[in-house]
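**Q** any chance you can model this:
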Amino acid sequence: MPKITYVDHAGTARTIDGQVGSTVMETAIRNNVPGIDAECGGACACATCHVYVDDAWMEAVGPSEPMEQDMLDFATDVRSTSRLSCQIRIKPELDGLTVTTPARQG
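**A** Predicted coordinates for the structure are as follows:
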């Protein structure tokens, strides 16, 4: 199982086994990761699962789709590495992925 590391805005890290085919958001919710609210349940209809992808992982994660880019307009403190964790599907190549949650969700 690919391991995903979630770092909160204070720097506390949690590494969790992710299931291939699941999303980074679903894995966070199942494991009570703080800082990922996921109010829409993963429908890409809000921005409350906003994360910052570690620079080293941006290429492996891939670019965001236009719908996700539109939803990021509602997120707080958007950066070049911002993604919605509901749109990052876990695959074996993401073993070791690190994402950081913002200080607050939009």
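
**Q** only C-alpha atoms from now on, for both contacts and neighbour counts.
**A** OK.

**Q** give me the contacts around stretch 35-50.
**A** The list of residues contacting stretch 35-50 from outside it, by CA atoms under 8 Å, 6 or more residues apart in numbering, reads 8, 25-26, 28-29, 67-68, 71-72, 74-75, 82-87, 101-106.

**Q** among these, which are in helices?
**A** Taking DSSP state H, the ones among the contacts of stretch 35-50 that sit in helices are M25, E26, A28, I29, M67, E68, M71, L72.

**Q** let me have these in JSON lines, extended by neighbour count and distance to P2.
**A** Output for the ones in helices among the contacts of stretch 35-50, formatted as JSON lines (neighbours: other CA atoms under 10 Å; distance: CA to CA, whole Å):
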{"residue": "M25", "neighbour count": "26", "distance to P2": "14"}
{"residue": "E26", "neighbour count": "22", "distance to P2": "14"}
{"residue": "A28", "neighbour count": "24", "distance to P2": "13"}
{"residue": "I29", "neighbour count": "17", "distance to P2": "16"}
{"residue": "M67", "neighbour count": "10", "distance to P2": "26"}
{"residue": "E68", "neighbour count": "18", "distance to P2": "24"}
{"residue": "M71", "neighbour count": "17", "distance to P2": "27"}
{"residue": "L72", "neighbour count": "25", "distance to P2": "26"}
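
**Q** for the comparison step, fold the sequence that follows:
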Amino acid sequence: MAKITYKSFDGTTTIVDVPAGRSVMRGAVANGIAGILAECGGGATCGTCHVYIDEDNTVPLPPMLDLEDELLEVTASERKDNSRLGCQMPVSEDMDGLVVHMPERQL
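**A** So this is what the prediction gives:
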């Protein structure tokens, strides 16, 4: 289990325990966190779970695969150096303390 902090664009901060093996996106959806739409259910086809990793992050993250990298080029909000897709980040206990920020819009 890892504590993940989700910061919505409107400033709302929610901290939830996400079980290991569940994605950052699924953690948000299961806890009703606004700002993560997850239209494709985690299939890496829609980009509506786009998040920005906190700039002060020291938590180890899984590597970005080519499919995620390509899909981030067509997200509704600007891609940044710290952009990731929540569905492509399975949570591990090492990710305890991860902070993600939701973009202004997903569609």
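
**Q** reformat the ones in helices among the contacts of stretch 35-50 of structure 1 as CSV; add distance to C46 of structure 1.
**A** Formatted as CSV, these follow (distance: CA to CA, whole Å):
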residue, distance to C46 of structure 1
M25, 13
E26, 15
A28, 16
I29, 15
M67, 11
E68, 9
M71, 6
L72, 8
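
**Q** nearest to Y52 of structure 1, of those?
**A** L72 (11.5 Å; CA to CA).

**Q** residue contacts, the closest one?
**A** A47, H50, V78, S82, R83, L84.

**Q** tell me how far it lies from G106 of structure 1.
**A** 9 Å (CA to CA, to the nearest Å).

**Q** compared with structure 1, how much does the helix or strand where V16 of structure 2 lies deviate?
**A** For V16 of structure 2, the host element (DSSP states H and E) is strand 13-18. Overlaying structure 1 shows strand 13-18 of structure 2 at a mean distance of 0.3 Å from the equivalent residues (mean CA distance after the TM-score superposition for structure 1).

**Q** list the contacts of that strand.
**A** M1, A2, K3, I4, T5, Y6, K7, V24, G27, N31, I33, V91.

**Q** would you turn these into TSV with distance to L98 of structure 2 and neighbour count?
**A** TSV is the format used below for those (distance: CA to CA, whole Å; neighbours: other CA atoms under 10 Å):
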residue	distance to L98 of structure 2	neighbour count
M1	12	16
A2	8	18
K3	7	18
I4	5	21
T5	6	21
Y6	9	28
K7	11	22
V24	10	28
G27	12	23
N31	16	13
I33	15	20
V91	10	27
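
**Q** mind listing the strands for structure 1?
**A** 3-7, 13-17, 50-53, 82-84, 98-100 (DSSP state E).

**Q** tell me which residue is most central in structure 1.
**A** S85 (2.8 Å; CA atoms, centre = their mean).

**Q** how about the nearest residue to it, chain neighbours excluded?
**A** By the measure of CA to CA, 6 or more residues apart in numbering, the closest residue to S85 of structure 1 outside its immediate chain neighbours is M25, 4.7 Å from it.
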